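Novice: Below is the sequence, then the predicted model.
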Amino acid sequence: MKIKWFGHSCFMITSDNGTRIIIDPYKNMLGYKLPKDIEVEIVVTSHDHGDHNYIEAVEGNFVHINKTGSFLEHGIEIKGVEAFHDKVSGAKKGKNIVYNFAIDGIKLCHCGDLGHTLNADLVKEIGLVDILLVPVGGGFTIDAVDAVEVMNQLNPTVVIPMHYRTKALGPMGLAFAKVDKFIAASGLQAKEYKELELNSTNIIDYSGITLLKYD
């Protein structure tokens, strides 16, 4: 599979058979900009905020998944698990969906705007995770310390941070911490790639923290 980061919490996942998934597309209001003419087969959104659910950025015919449950689309298994955008069961910021995808024999989990660490029931419901896409910037989501706890709870092989301060954000970036805090708290080494391409055989070669560049 190929994994491309479009900034914030938005990723394009392309399976070996060419199925394309975009997760949490955003309005061009953050400093990031999505490519034009995005075409995919599946759009997945974790919650109804404009920086995560702007499906109007996507063209063509696609399946939109924005709820909890189990789904099978284009040979890809998708499980949506209910979580929250804050530490008070959604009372402040509402609900959030954590998605776990089974793609090419790999389990990839996208945490959306997760606002809390996990309890044992939620860890069990999410299930096995090989690749974890986790917010680390705090402010609107879990911070670096909580993100490390979530990482340890799910025990992935590869961790890809998201939702943190970058130069592209401009003044908006001050609301987020830099990714350095997460890397330091994790105690793991980080490697940077423009795009990640891996499979169930070589995934171990990418173990640790992977930073994806925003173009």
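Specialist: Yes, it's here. Note that the structure is predicted; figures quoted are calculated from it, not measured. Residues are numbered from 1 along each chain as shown.

Novice: C-alpha only now, for contacts and for neighbours.
Specialist: Noted.

Novice: after the helix or strand hosting residue 147 comes which helix or strand?
Specialist: Counting by DSSP states H and E, the element that carries residue 147 is helix 144-154. Per DSSP H and E, the first helix or strand lying C-terminal to helix 144-154 is strand 158-162.

Novice: and that following strand, what other elements does it pack with?
Specialist: strand 131-135, strand 208-212 (3 or more Cα pairs under 8 Å, 6 or more residues apart in numbering; DSSP states H and E).

Novice: what's the most buried one of these?
Specialist: Comparing those by mean neighbour count (mean count of other Cα atoms under 10 Å), strand 131-135 comes out on top with a mean of 25.

Novice: Just want the angle from that strand to helix 144-154.
Specialist: Angle of strand 131-135 versus helix 144-154, following axes from the mean of the first three to the mean of the last three Cα atoms, to 10 degrees, is 160 degrees.

Novice: what distance separates strand 131-135 from the centre of its chain?
Specialist: Mean-position distance between strand 131-135 and its chain equals 5 Å (Cα atoms, centre = their mean, to the nearest Å).

Novice: swap in stretch 198-210?
Specialist: On Cα atoms, centre = their mean, the centre of stretch 198-210 falls 17 Å from that of its chain.

Novice: Report the buried residues of it.
Specialist: For stretch 198-210, the neighbour count (16 or more other Cα atoms under 10 Å) marks 198, 206-210 as buried.

Novice: Also stretch 150-168?
Specialist: 150-151, 153-154, 156-166, 168.

Novice: Identify the residues contacting the nearest residue to residue 2 once chain neighbours are set aside.
Specialist: The shortest distance from residue 2 to any non-neighbouring residue, by Cα to Cα, 6 or more residues apart in numbering, is to residue 197 (4.4 Å). With contact set as Cα atoms under 8 Å, 6 or more residues apart in numbering, residue 197 has these partners: 1-3.

Novice: if we can go back for a sec, now do the helix holding residue 147: everything it contacts.
Specialist: 116-118, 123, 127-129, 132, 134-138, 159, 179, 181-182, 185-186.

Novice: who touches residue 36 in this structure?
Specialist: Contacts of residue 36 (Cα under 8 Å, 6+ apart): residue 57.

Novice: ugh, wrong one, I meant residue 192
Specialist: With Cα under 8 Å, 6+ apart, residue 192 has these contacts: 210-213.

Novice: Next one for the comparison:
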Amino acid sequence: MHRLNTFILVSVLFAFASPAKAQESQRPFSQCMAVAQALPGASYANLTPDDLDLRADTVAAGSGEVEIAFAGHSTYVITTPGGVTIATDFNGWAGRVAAPDVVTMNKAHSSHFTLSPDERIDHVLRGWNFDGTPADHDVVVEDVYVRNVTTDIRNFGAMEPDGNSIFIFEVADLCIGHLGHLHHPLEDRHFAQIGRLDIVMVPVDGGLTLSHTAMTGIAQRLQSSILLPMHRRGAPLSSFIEMMGDKFATDFVNEDSFTVSARTLPRRPTILVLKGI
């Protein structure tokens, strides 16, 4: 009888559990997620094999190298060790890749999205929802986990809530972030949701998104090992580099792509300027 009562109690509690909690329990484990120390009551997650929502063969692929190629404006193409191709701020054209497996988009300008993506693209992840609700992506494709953190966006002078997304790509023990068309400084809650970023793609136009002062402040707080400039319009890149300070090295590369692994990240934070930027 005691066991029956216990079963009934547990069943009732489960039935009335918060939908948000239920949804959260289904999310893949994020190795890059960290909670800002400034937030009260914060606790850090520990990785256990049961937390991973990935097949054994995809986990094995996580130890390889990732290729990152600049494809123009705010579009980088990420190729995972498992061969998955991802194009950021995809506007219908992604350099060498005709139809990436995954594309992310933001809607600040038409150069950051397309309303008619190639039908061969399996995963089209928009950084906004047409109904105005926050976009919420938690997608595992082979050896990569893609998630997003929404931010607000300027719309005819006013701020539209959740109109932009910062996308995070977790692959090969690397945390790779794309800030999108960021229009305001990040709050502690944003940094907490983003977590660790080993590599970050940062708009450096100096005004269409954010001023160099504001953008360098965000980049410095993220403390990523590699910073990849993008969206280079307006203010000179040299201004952004100078404001980043002496803690960051600068490497101009005469190629439009590079390969990287968790083991080959530079010890000194580096602004990596690929050919074409």
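Specialist: Received the coordinates, thanks. The shown structure was predicted, so the numbers you read here are calculated from the model rather than taken from an experiment.

Novice: Turn the helices and strands packed on strand 158-162 of the first structure into TSV, including distance to residue 85 of the first structure.
Specialist: Shown next, in TSV, are those (distance: least, Cα to Cα, whole Å):
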stretch	distance to residue 85 of the first structure
strand 131-135	11
strand 208-212	23
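
Novice: So for residue 25 of the first structure, which of these sits nearest?
Specialist: Distance to residue 25 of the first structure, taken as Cα to Cα, is lowest for strand 131-135 among these, at 14.6 Å.

Novice: in the superposed pair, what's the mean gap between the closest one and the second structure?
Specialist: Compared with the second structure after the fit, strand 131-135 of the first structure shows a mean deviation of 0.6 Å (mean Cα distance after the TM-score superposition for the first structure).

Novice: which of the buried residues of stretch 150-168 of the first structure sit farthest apart?
Specialist: 153 and 168 (30.8 Å).

Novice: Would you check how far apart residue 77 of the second structure and residue 187 of the second structure are?
Specialist: According to Cα to Cα, to the nearest Å, residue 77 of the second structure stands 28 Å off from residue 187 of the second structure.

Novice: One more: residue 225 of the second structure?
Specialist: Taken as Cα to Cα, the span from residue 225 of the second structure to residue 187 of the second structure is 21 Å.

Novice: do the same with residue 97 of the second structure
Specialist: To residue 187 of the second structure, residue 97 of the second structure is 35 Å away according to Cα to Cα.

Novice: Comparing these two, which shows the higher neighbour count?
Specialist: Between residue 97 of the second structure and residue 187, counting by other Cα atoms under 10 Å, residue 97 is the more crowded of the two (14 against 10).

Novice: ok so the more buried one is a helix residue?
Specialist: No: assigned with DSSP: H, G, I helix; E, B strand; the rest coil, residue 97 of the second structure falls outside any helix and is coil.

Novice: residue contacts, it?
Specialist: Here residue 97 of the second structure is in contact with 77, 85 (Cα under 8 Å, 6+ apart).

Novice: Report the contact partners of residue 25 of the first structure.
Specialist: Contacts of residue 25 of the first structure by Cα under 8 Å, 6+ apart are 9-11, 34, 45, 51-55, 57.

Novice: go with 6 Å
Specialist: Residues counted as contacts of residue 25 of the first structure (Cα atoms under 6 Å, 6 or more residues apart in numbering) are 10, 52-54.

Novice: now, among those, which is nearest to residue 76 of the first structure?
Specialist: Residue 76 of the first structure lies nearest to residue 10 out of the contacts of residue 25 of the first structure, by Cα to Cα, at 18.5 Å.

Novice: Counterpart of the closest one over in the second structure?
Specialist: Aligning on TM-score structural alignment places residue 10 of the first structure opposite residue 75 in the second structure.

Novice: just checking, that match touches residue 91?
Specialist: No: using Cα atoms under 6 Å, residue 75 of the second structure makes no contact with residue 91, being 8.3 Å away.

Novice: quick one on the thing from earlier: can you tell me what the residue nearest to residue 2 of the first structure aligns to in the second structure?
Specialist: So residue 197 of the first structure corresponds to residue 259, using TM-score structural alignment.

Novice: Look at its match and tell me its secondary structure.
Specialist: When classified by three-state DSSP, residue 259 of the second structure comes out as strand.

Novice: which residues in the first structure form helices?
Specialist: 120-126, 144-154, 179-186 (DSSP state H).

Novice: Columns distance to residue 82 of the first structure on top of the ones you listed, output as JSON lines?
Specialist: Below are these laid out as JSON lines (distance: least, Cα to Cα, whole Å):
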{"stretch": "helix 120-126", "distance to residue 82 of the first structure": "9"}
{"stretch": "helix 144-154", "distance to residue 82 of the first structure": "15"}
{"stretch": "helix 179-186", "distance to residue 82 of the first structure": "24"}
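
Novice: Quick one: residues in contact with the longest strand seen in the second structure.
Specialist: Secondary structure of the second structure per DSSP state E: the longest strand is strand 158-171. Strand 158-171 of the second structure has contacts (Cα under 6 Å, 6+ apart) with 106, 127-128, 134, 144-154, 175-180.

Novice: doesn't residue 4 of the second structure fall inside a helix?
Specialist: Yes: the assignment for residue 4 of the second structure is a helix, going by three-state DSSP.
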